[in-house]
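> Sequence and predicted structure below; questions after.
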Amino acid sequence: MSVRSHPFTRLLGAAVAVAALALGAPAASAATPAHGDGGGGWHPYRTGGPFDYPAGTVCPFHLYVSVLVDQEESKTAASYPDGSPKKELFRGPLVLRYANADSGRSVDRDQSGFGILDYLPGGYKEWVIPKTSHISAVVHPGDPYHATGDYLFSGGARLLIHPGHQPQVLEQHQVENLCDTLA
C-alpha cells in the first residue's frame, strides 16, 4: 500500500502505501484474501500515479514514481451514522517503480498486502499494516513528525495521519528511505 502525497498520500503499499500519507493522501495496497471476509463488498481501488516530485520536495533529486502493477481492492468495514467510512480494508497487489530522474537509477518495490485504515475523530487517520504487508509514505519538508523522504515500511507498521496530511510513525519494524536508496 502506498500513502502518497496524492489523496498517508493514500502510502500501503502500506497501502495500506499508507498513502497520500502526504503526505497528502493515502495510497494503499492490499493483502491476500485470507485477511478479508471472503464475502462481498470489495471493489477495485487504484493508487493513481504516476507521481512526480521535483528536486527538494521529497528527495534532494527529482523523484518519479510509476505504477507497474495495481490490482488492489478496498471495502468499507464500518461506517459512522452519517454513512461516511469509519474503517476501510485494502488488499491486493501493488508494485511501484521509484526513479531518480536526475541519474536514471531506479528500483521496483512490491507493496502488496493488506491494510486497515481507520478514520478517527478530528480528521485523523490511522493505518495498521500487518507483518506480511507493506506501506509507503511520502513526507514533505516541514513535517513535524518525520524527516523528509519517501519511505517504505515492511514487517508491520502503524501510521497516524494528522489532519494536515503529516504522517506520524507509531510503530515500525523495517523501513527503507527510497531517497537514500536512489541517491
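Good, I have the coordinates.
> Only C-alpha atoms from now on, for both contacts and neighbour counts.
Fine.
> so where do the helices sit in this structure?
Assigned by DSSP state H, the chain shows helices spanning 178-182.
> What ranges does it have for its strands?
2-3, 43-45, 51-53, 63-70, 72-79, 85-92, 94-100, 106-110, 113-119, 125-129, 134-139, 149-161, 167-177 (DSSP state E).
> With mean neighbour count and distance to Pro33 as extra columns, can I get those strands in JSON lines?
As requested, those are exported to JSON lines (neighbours: other Cα atoms under 10 Å; distance: least, Cα to Cα, whole Å):
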{"stretch": "strand 2-3", "mean neighbour count": "40", "distance to Pro33": "19"}
{"stretch": "strand 43-45", "mean neighbour count": "15", "distance to Pro33": "13"}
{"stretch": "strand 51-53", "mean neighbour count": "15", "distance to Pro33": "28"}
{"stretch": "strand 63-70", "mean neighbour count": "18", "distance to Pro33": "16"}
{"stretch": "strand 72-79", "mean neighbour count": "19", "distance to Pro33": "10"}
{"stretch": "strand 85-92", "mean neighbour count": "24", "distance to Pro33": "7"}
{"stretch": "strand 94-100", "mean neighbour count": "23", "distance to Pro33": "15"}
{"stretch": "strand 106-110", "mean neighbour count": "16", "distance to Pro33": "17"}
{"stretch": "strand 113-119", "mean neighbour count": "29", "distance to Pro33": "9"}
{"stretch": "strand 125-129", "mean neighbour count": "29", "distance to Pro33": "15"}
{"stretch": "strand 134-139", "mean neighbour count": "39", "distance to Pro33": "16"}
{"stretch": "strand 149-161", "mean neighbour count": "25", "distance to Pro33": "18"}
{"stretch": "strand 167-177", "mean neighbour count": "17", "distance to Pro33": "23"}
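> Included below, for side-by-side comparison, is a second structure:
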Amino acid sequence: MNLIAVILSVLSLLTGPSTTGWTPAPTPPLDRAAGVLCAFPVHAEPIVDHVVTKVLASYPDGSIKRDAFKGPLIVRVTNTSNGRFYDADASGSAIVDHAADGAQTWYVAGPILAGFRAEVGNLPRGLYVIDGLYRLVITADGHLTLTLGHPANVCEHID
C-alpha cells in the first residue's frame, strides 16, 4: 500500500464518530537553549490542548505497538530573548507505529510541531509546523526523516 493510501486510511479511522477508548494526551511545555532548534532560546507551551490518544495494538508484553492521536492543539512558541511569539496549529491526526527497538513511524494528516536538531534529520535545524499528508520516521537514536508534507520553520516567524 502506498503512503497516501495509508494516510487516507488514518484519516478515515480518526475522523469517525466513536469516542470509546480515547484518553487525554496532554502536551508538556518545552524549553530549548539557543542553537538547539533555533538560533535563540525558545519556550513552547500549549494554549489549547484537547488532544486524545487511543491504543490500537499492543505487543505481548503490553507495550504499545500502534496508537492514534487527534484533537485541537495550539502551541505558543516564544523566542525568550526578544519576547516574540507564534501560535502554532499542531492539530493534526496521526497513527504511530512503535517498533520494538524504540523507533516510531508517524502517519499524519494535518499539522504537527516537530523539532529538528542540526544534522539529526533531513531538514535543517528548526522547529517546524509540518502540514499536509506525510510520514515522519524517528529512529531509536533520534534521527528524523520526513517524507512528503509541507514544513514551515517557526523560528523564522519569531527571530
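It's in. If you're wondering where the values come from, they're calculated on a predicted model, not measured in any experiment.
> circling back to that earlier point, next, format the strands of structure 1 as JSON lines and append distance to Ala183 of structure 1.
Shown next, in JSON lines, are the strands of structure 1 (distance: least, Cα to Cα, whole Å):
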{"stretch": "strand 2-3", "distance to Ala183 of structure 1": "21"}
{"stretch": "strand 43-45", "distance to Ala183 of structure 1": "31"}
{"stretch": "strand 51-53", "distance to Ala183 of structure 1": "15"}
{"stretch": "strand 63-70", "distance to Ala183 of structure 1": "10"}
{"stretch": "strand 72-79", "distance to Ala183 of structure 1": "30"}
{"stretch": "strand 85-92", "distance to Ala183 of structure 1": "30"}
{"stretch": "strand 94-100", "distance to Ala183 of structure 1": "7"}
{"stretch": "strand 106-110", "distance to Ala183 of structure 1": "10"}
{"stretch": "strand 113-119", "distance to Ala183 of structure 1": "27"}
{"stretch": "strand 125-129", "distance to Ala183 of structure 1": "27"}
{"stretch": "strand 134-139", "distance to Ala183 of structure 1": "16"}
{"stretch": "strand 149-161", "distance to Ala183 of structure 1": "12"}
{"stretch": "strand 167-177", "distance to Ala183 of structure 1": "10"}
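> okay, how far is it across stretch 57-65 of structure 2, tip to tip?
5 Å (Cα to Cα, to the nearest Å).
> Onto which residues of structure 1 does it map?
Stretch 57-65 of structure 2 lines up with residues 78-86 of structure 1 when matched by TM-score structural alignment.
> which residues touch the corresponding residue of structure 2 for Asp150 of structure 1?
Residue mapping for Asp150 of structure 1 onto structure 2 gives Leu127, with TM-score structural alignment as the criterion. When contacts are counted by Cα atoms under 8 Å, 6 or more residues apart in numbering, Leu127 of structure 2 touches Leu37, Cys38, Leu113, Ala114, Gly115, Phe116, Asn153, Val154, Cys155.
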